[in-house]
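Student: the following comprises the amino acid sequence and a computationally predicted model.
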Amino acid sequence: MNLLQYIWGKARKRVHNDETIIDFHPLICHLIDTAAVAEALWDQVFTRNLKLYLSQSLFQNGTKTKNWLIFLAGIHDIGKATPVFQSRVPELACVLSDLGLNSFSSDKYHSILSGMVLFRYLLSIDLKAAIDGNLDPLKYVIGGHHGIFPRAENFNELIPEHLGLGKWKEIQKELIEIVRDFCDVDFDLFNIIPFNNNLNLDKQKALLIFIAGFISVVDWIASCDSFFNFYSGLKTKTDIRDKYYSISRKRAKNALKTIGWSGWKSASISIEIRTFHVVFPLIKHLRPLQEVIVDNLDHIFSPSLIMIEAPMGEGKTEAAFYIEHYLEANEGLQGAYIALPTQATANQMFLRVKDFLTAIKQGLRVNLHLLHGNAIISDEYSLLKTRSQNYDGEESPVVADSWFTYRKRGLISPFGVGTIDQILLSVLPLRHFFVRLFGLAGKVIIIDEIHSYDVYMSTILEYLLYWLRLLGSSVILLSATLPSFKRKKLIKTYQPNINDEIINKPYPRITICSGKGVKVYNFETTLKKQENNSVLIEWIDEHSIPTMVSSALKNGGRVAIICNKVRRAQKLFLRLKGLKNEGFEVDLLHSRFPFYQRNKIENLVIEKYGKDKNHIKFRRILISTQIIEQSLDLDFDLMISDLAPIDLLFQRMGRLHRHVQDQDGNPVIRSKNLKRPQFWVINPSINEYKIPTFSYPIYSKFVLLKTYFYLKPLNSVNIPDDIEGLIEQVYNNTLNIPKEFEKEKDQWDVELQKAKEKQDNLEADNRLMAKYRLIPNPSDEDFFEDITSYLEENTKEAQASLQSLTRITIPSLFLVGLYQDSDGLYLDEELNQPISIKGPLTRAEEINVLNHAIKVSNRSIYHLFINKTDSIPRSWVKSTLLNDMHYVILTRDPDSGEYYFETDRNMNYFNKELGLYIQNKR
């Protein structure tokens, strides 16, 4: 009799003719399935670079490394062959009891039992590594495949009865030997595994974390019934080898093909490196930055850190994409993730990455996914998901297969674009954090707008860079403006062994940092705003804006007005919208519009203010918050801005005269009075000592004050020549007062010292908070023990706090305003979109509700709704899309016709032109 056919690995109950039937998949089949998926992943998905990284880290032999890894994956659930686990289905436990296999009731997890069962077996065969205790780390890795690493106490409290005695030990031995046979693994490899031997401790932990993620992912695939349906054909022991080995291998290959993981990689084995013009056919002439990259590709090895510092509009993004193409083709890297600061910038970058992959992946089928909290409402992403269901190989090769859309799987996809938060979570103690790190291993990670992250986010990012190097990933950092201290910190974090002195060639520059050293190149810029083309600086009063803008645009043109706060942008829009009657177009963009409306406005802004030949045909005014200073390809003739830190002002200036030519190579036409780029700064309020006063500034007061007194005396700024000098002046720690403010020096000294102390204390607190939240250092001997708690992603509370883990933000929530008449509730003011808050919604209805939501961070609104027990309908709580979505029924003002709701402090209006408009009652 074949006892193994009765040891179940997966089981489910069903009712047939009033009789309960239990179907199950034999454990040996599931173990073989998992090993088969691991084998297929190595053969069909892992690139040569990743295989080399693993082989060099383990046994210096690809075949031995492969066989050992797939054995670990295959054996991960051996703890299910125990009296504890098999007792969980009493009906099946009775059958085993009749066959002489006892049950033992306990709440011990099978994942923890797995590590101990394997360890006990290896001890029984006198394996030296097991006797010496060198295999202890593997108990944690195998025991953590459900997302949480066990602790020593979990192992210590196990007793022999938990693992099983007598006949159970024979069953376990038989299962292990079959998996060993399938994987063709030599157990002597356990004796030469480099844990606690010749690998650095940090590299050991990185390797273990990779293996943990690998095991979890292959288990997810092998546990999917649609790929591995329950098998009942094991009548004899020989059926396992003679039949099921080949059945499982066939299923595993089909699974990888179906989920969209295999099929794209062939390009990274034998692909020829395409020329820049083939990859980017619309670029007729390489820019100096791009020429330097192309000329120095031979100096880029994997893993490397490449930092590109250049003004806006110099082609940094295309250069980064081309490096990714080179590393994938020449070095065999595993795909890419492109990280951006906001959802809006991620949405725009998603389109560019899709076009890039379309150019280089013809004839293949490659997955690209959008990763952020509201990706589901992206039309472009939805198109790729639809295309994956109807793929015929003749259209674009880029798809978005559904398997990667589930939570925790996005970073596993070959290519992804999203917010930086998604990768920062990789080094925070979330359940299955190691799956995220596994997904990033061996890839190219492109991080845009690197200057825009504060001390808290930068601390997490620096730690991530350390892990990425250990995992064989290359990183490309892009920035227009970066203080030297931050530049050096990022380089030293990625490659700690380089010399203290990092070559500091003039800005703009490219820094290539690898195990072979650091090389720095500088270059001329294409859009050099110097001499007659330097940016004119003027300081203006806010009340003069309507008149000055009207005059500046008399012959046509585009102006952007950037406000630091939504409320200011709304107020300025109200003051300027009267210009519409004089033939001006006036647009408003900020974050307090419903998602569907904000997406429409963003697309309109890109269309109206993007790359275009004729700037004198219209008179256009865009009033916006900081949204437009990052990663959006916009081109203005004139810009007006609130005072902001100097690096962000340069970012904003980067949208001035951004293009010399339109898409067709024609010169951009600008009005005569705007031939030279102009940047007007709105004067802040100042006190009697000419020191600016700020009410609740969103930026560091110390940096704002230094920006003010270094920029105030200037009439123009040369780009790029003045960028680095001004940034260094503002961000160094000196308190030197420019001569223009000598008369008020004493007062300035006092104000600056107070502001600096406040900034230093806040940054120290935020840096400490970030370090406290990180996973342990990989060089920590007690790494697995020192993760004291895990946050679960799949709960409402966890989702609400995920962003608070990666950013220091004001608490926020999602709010949907509902309109009401006698017939019910509606999502729109016109009462065309009825909505129910009582019954379940279809998926399409849920997405429509999400599209009408606004993210609100106002404290008064937040506290009103977060403390209400009925502001989230019960039916919404059960939805993965709407479980944190609050609603409010709006009241119509009979006089103005506007819709609003009240809080203790505010009147809150839902206005089509303004978005959510919050007006203080006092």
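Tutor: That came in fine, so what should we check first?
Student: when you work out contacts or count neighbours from here on, use the C-alpha atoms and nothing else.
Tutor: Will do.
Student: shouldn't Y899 be in contact with L890?
Tutor: Yes - using C-alpha atoms under 8 Å, Y899 is in contact with L890, at 5.7 Å.
Student: grab the nearest non-local neighbour of I420.
Tutor: Leaving aside its sequence neighbours, I420 sits nearest to A339 (C-alpha to C-alpha, 6 or more residues apart in numbering; 4.6 Å).
Student: state whether the one you found is indeed within a strand.
Tutor: Yes - the assignment for A339 by DSSP: H, G, I helix; E, B strand; the rest coil puts it in a strand.
Student: is it true that it touches I447?
Tutor: Yes - counting by C-alpha under 8 Å, a contact exists between A339 and I447, whose distance comes to 4.8 Å.
Student: which ones are touching the residue nearest to I420?
Tutor: A339 makes contacts with 346, 417-420, 423, 445-448, as judged by C-alpha atoms under 8 Å, 6 or more residues apart in numbering.
Student: alright, now check it against this:
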Amino acid sequence: MWGKTTRGQRETAYQPQQELVFHPLLLHMIDTAEVARAIWRRALGASLRGRWARAWGVDVDSAEAAVACLAGSHDLGKASPPFQVKWASGATALQNAGLRFPRPIGTAPHGIVTASELPQILSAMGISRNVADHLSRAVGGHHGALPAYHDTELVSEVVSEVGDDDWKSMRKELFGRLAIVEDADPVLATLATLGDVPAWTLMCLAGLASVADWIASDLDSFPTEGRLDGALQGTLPSYRLHAEQRAQAAMDRLLWTSPPARNGRPAFQQLFAFSPNSLQQQIGELAVDLGTPSLVIIEAPTGQGKSEAALYAAHLLTKQQGRHGLYFALPTEATSNQMFRRVVRYLSKAYPGYPVNTQLLHGHAALSAELEALLGRSGSLLNPQGVGDEGATNEDATPNVLASEWFLPRKRGLLAPFGIGTVDQVLLGVLRIRHFFVRLFGLAGKTVIIDEVHAYDAYMITLLNSLLEWLAHMGSSVIVLSATLPAKRREELVQAFARGAGISEAAEHDHVSASYPRITWVTEGRPPRSASIPVDDTASRLIRLRWVSESDDPQGLERLGQSLDSRLLGGGCAAVICNTVAEAQRVFRALTPIFTSQDAGDGAPELELFHAQFPLCQRQEIERRVVSRFGKVGSEGVRRPWRAVLVATQVIEQSLDLDFDVMVTQMAPADLVVQRAGRLWRHPTTPRPAGPNDAELWIWQGHPDQDGAPSFPKGDLRVYDEYVLLCSWLALRNRDRLRIPDDVEGLVESVYSESDCPNGLTSEFSLRFRRAREVMLRHRDLYEVEAERRVVRVPAGAWELFMGERQLSEPEDDHVEVNAALQALTRIGVPSITAIILQGTENGPWFIPGEHRELDRNHRPDVDVVKRLLAWSVRISHHGVVRAMSGREGLPPSWRQSPLLRGCRVLLIDEGGLGRAGDWIVHIDPRLGLVIEDATS
């Protein structure tokens, strides 16, 4: 009974080079079982192993044997006519042995056959049919979709799909031999006492079976052993020993193992090379008192070291709770890149001398120089057939922090012990896409840090609530970070985690009494609690507000520039934050005649533009330059200019450690205004120019109406709700200063309390306010409904996981930041596409800008070409261009074979940087980035 076939790609003792050879099904099942054991022992923490064993009512060793055997049984459905007939030589041998192939042969996928037929075998061992059904469906879903009830019932009703009694006997014999060789017979009988199994164990079993199958399918690690002209050498027990050794070697090559537990509690300063502040001290004291699982919400102003506090807490939780890693989720690729560097530094100190497997996870992670350096130290690539991707190499890396190329694809990336990347990667774990359970399995038992939660909209928050419920259900701990979090949202997070953890005490929890800044936590066996964080003197800041209105005349922006010029006569660094790329480009153009110096004292221009719509290679270079110019003075590579102005979008709003002397911001939601203000006078050690003794925030608004309320550009209203903008203006309009942290909580609550329009304003404004509120509520309801439709809920009973609605139809491509369809699953907003900028014409040769080698459109590009292509990718959200390019064919068919390029489009430009998309002219300008103009005007 064959399980795998391949053309002989290597010389073996059994067959010549080009002979078609095979691997017996039973041996592949043993291979997979042994890989599952290796993952269980080496990659899962003691906390998760113990929790799983208790859930199944057995000890840890027995749970290991049961999990290994069940994972190995994933391909039992291959012992059926629809699968065995696929190899003619094998089918002929089986016919000669007496097995009958009915006519016509069925087409049932072997995973569904496993889910249909394995329950009868398990039930015969005394396991209840309910539990047997659930376990079988979990392992039968190893190709990405959990078999639904109607799928397996359909197969069971058609005898030709699964074969006659001889085939049934064969399947029973295969499983019986697997159970014996894996010492699982007595353990499986013990499971007969279970009336049900928790849904989280089924998710982990499905994920573990899938991953073990991928690794066991690697021909280098598990070579073919079959031949049709003779028996295998040795016995099954002896083969199991070989499979065990191969599984261990594969895990070594993958660098997939949890770091060892260290004795003693490391000092904060030992891990981060500076003394802890009051927040970090308090978090350290709290972490040692938490149970499993736990949720911690940290609310504090920007610049207070929340990231280091979270890493320290995660480190202590890992040590005391037997956890096995963490994932740090951030809102954008840029913030993920910067956090990756910080986490790598932490890991090198936390696990000195130990090879720590770390991943950067987002659509363009392969272009990260830091990740590439780590990959250069990771050894050879384990690349199973059908699931591998090309990798990359470089020369140097932090000595003990390494990366394994096998984890690069996003569906596998969360399996790595340590990961840093976009929040989209974890949100995909609760969405109905293929292999969502692999992502959940990768997060089980880990500590997950979720940063900048205040930046998420109603749709993402609904997904996040479901994710928290699943993480708690699986025994994971979560640390949520936010500068400004409305009380209602905080309460939703607490309740979601408590539901997953089964913490009934949280149901009575309807408010948090501790004042901002605060820590809120919920852990098993206790009601939610909160505590205020003592504020260090350096954390308290007074920010003076100045309102700036842009007139209708063209000189409005020029006057803004002149005011900035006057403010910076004595030097200093200013930021102008705009809400859209088009607005940032308009401001940059207006300020260019005013700030003309090409050397701001650090060798770079006085005026610079930074937004997300530069080609990636240019954007990464700008990001590096921005951090080196406006980062923390004293940090490696930071050289502060004497006088400079950075015009930017929200790319500098979150997680980037930047420090400015004065800031201009377009009107934005009040919590984001506070977030932006966190980049003002951020570090007390930064030398300030002569002038005002306090930080200055200029709030720049459109031409006000008779109530003084600003008008909002159409582009702004595509980004933010008009209702929230109006509430923010009402909350800020009479202020001339902002005290941080004292004013933060009251300001945020006044915006998000969803109250009616205050008295004393004109009827026209009241009408505008009420209409905006109605639109906001309608959109919020729609987003929540849409999120609920797509999400995989924690089921009341395990059977709900296998209802027909769980059939997965979304695209399998796992590059969420590149693939527009997946992008729309994790974020509701303006549609966008990823375009690759190339020089050339539709029918002529194509070139990467700046290169003179013609690209081959007929062959799949190699790793180097893929990287160079992605370096010239840009995310486009302009509605007209997106609509025009979405109607195009996209990439050449050969290029779509690359998982890093799938989902991209090609935008062709001439040598002057000009291209066309429908009615729009697209220009790639070295200073402005992507410029889009109407070709019809």
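Tutor: Looks like it arrived, so ask away. Computed from a predicted model, the values in this text were never measured in an experiment.
Student: follow-up on the earlier one: which residues do A339 and I447 of structure 1 both contact?
Tutor: Contact criterion C-alpha under 8 Å, 6+ apart; residues shared by A339 of structure 1 and I447: I420.
Student: residues touching G115 of structure 1, list them.
Tutor: By C-alpha under 8 Å, 6+ apart, the contact list for G115 of structure 1 reads 76, 79, 138-140, 142-143.
Student: quick one: what's aligned to it in structure 2?
Tutor: With TM-score structural alignment as the criterion, the equivalent of G115 of structure 1 in structure 2 is A115.
Student: ok, then the element right after the helix or strand its match falls within?
Tutor: A115 of structure 2 is part of helix 110-124, with elements assigned from DSSP states H and E. Of the helices and strands lying after helix 110-124 of structure 2 in sequence (DSSP H and E), the nearest is helix 129-140.
Student: how big is the angle separating that following helix from helix 110-124?
Tutor: Taking axes from the mean of the first three to the mean of the last three C-alpha atoms, to 10 degrees, helix 129-140 of structure 2 and helix 110-124 form an angle of 150 degrees between their directions.
Student: quick one: contacts of helix 129-140 of structure 2?
Tutor: With C-alpha under 8 Å, 6+ apart as the criterion, helix 129-140 of structure 2 contacts 70-71, 73-75, 110-116, 118-120, 122-123, 146-148, 194-197, 202-203, 205-206, 209-210, 798-799, 802.
Student: report the buried members of those residues.
Tutor: Using 16 or more other C-alpha atoms under 10 Å as the burial test, the contacts of helix 129-140 of structure 2 include 70-71, 73-75, 110-116, 118-120, 122-123, 146-148, 196-197, 202-203, 205-206, 209-210, 798-799, 802 as buried.
Student: ranges for the helices of the stretch 351-500 of structure 1?
Tutor: Here the stretch 351-500 of structure 1 has its helices, by DSSP state H, counting those that start in this stretch, at 379-389, 421-424, 433-440, 455-470, 484-494.
Student: max-length helix in structure 2?
Tutor: Ranked by residue count and defined by DSSP state H, the top helix of structure 2 is helix 763-790.
Student: quick one: that helix to chain centroid distance?
Tutor: Offset of helix 763-790 of structure 2 from its chain centre (C-alpha atoms, centre = their mean, to the nearest Å): 28 Å.
Student: same check, this time on stretch 121-130 of structure 1
Tutor: Centroid separation for stretch 121-130 of structure 1 versus its chain: 42 Å, with C-alpha atoms, centre = their mean.
Student: and if you look at stretch 109-123 of structure 1?
Tutor: Relative to its parent chain, stretch 109-123 of structure 1 has a centroid offset of 35 Å by C-alpha atoms, centre = their mean.
Student: how about stretch 674-685 of structure 2?
Tutor: Using C-alpha atoms, centre = their mean, the mean C-alpha position of stretch 674-685 of structure 2 is found 27 Å from that of the whole chain.
Student: buried ones in it?
Tutor: Judged by neighbour count (16+ other C-alpha under 10 Å), stretch 674-685 of structure 2 contains these buried residues: 674-683.
Student: using CSV, lay out those together with distance to V719 of structure 2.
Tutor: Formatted as CSV, the entries for the buried residues of stretch 674-685 of structure 2 read as follows, by distance: C-alpha to C-alpha, whole Å:
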residue, distance to V719 of structure 2
V674, 17
Q675, 16
R676, 16
A677, 19
G678, 21
R679, 21
L680, 24
W681, 27
R682, 26
H683, 30
